[in-house]
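What follows is a predicted protein model with its sequence.
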Amino acid sequence: MSEDTKSKSVWGIVLKVIITVATAIAGALGLGACK
């Protein structure tokens, strides 16, 4: 049980990081396109 919960929390963190990075990249590209 503990291992399953651990992997789930890890995947949650990974997803949050990916979304954050993707948003940052999209914002940077958007600003670059505007200029």
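Arrived safely, thanks for sending. Numbering: from 1, shown residues only.

Please make it C-alpha for all contacts and neighbour counts, starting now.
Fine.

can you give me the helices for this protein?
With helices called from DSSP state H, the chain shows them at 2-34.

I'd like to know how far the residue positioned nearest the centre of it sits from residue 2.
For the chain, the residue lying nearest the average C-alpha position, counting by C-alpha atoms, centre = their mean, turns out to be residue 18 (2.1 Å). In this structure, residue 18 lies at 24 Å from residue 2, with C-alpha to C-alpha, to the nearest Å as the measure.

alright, now check it against this:
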Amino acid sequence: MSTKSKSVWGIVLKTIVAVATALAGVFGFSSFTGR
């Protein structure tokens, strides 16, 4: 169970990082073109 929950947390962490990176790229790109 410990290893399973650990892998689940790893997936969640990767998902959060991926979403954050995508949002940062979208907002950064829109603000960059906005200027």
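In hand now; what should we look at? What you are looking at is a predicted structure, and each value in this text was computed from that prediction instead of being measured.

hang on, the earlier thing: need the counterpart of the residue nearest to the centre of the first structure in the second structure.
Counting by TM-score structural alignment, residue 18 of the first structure corresponds to residue 16 in the second structure.

For stretch 23-35 of the first structure, list every residue counted as buried.
For stretch 23-35 of the first structure, the neighbour count (16 or more other C-alpha atoms under 10 Å) marks no residue as buried.

ditto for stretch 8-24 of the second structure
Buried positions in stretch 8-24 of the second structure, judged by neighbour count with 16+ other C-alpha under 10 Å: none.

Give me the mean deviation of that stretch from the first structure.
On superposition with the first structure, the mean distance recorded for stretch 8-24 of the second structure (mean C-alpha distance after the TM-score superposition for the first structure) is 0.2 Å.
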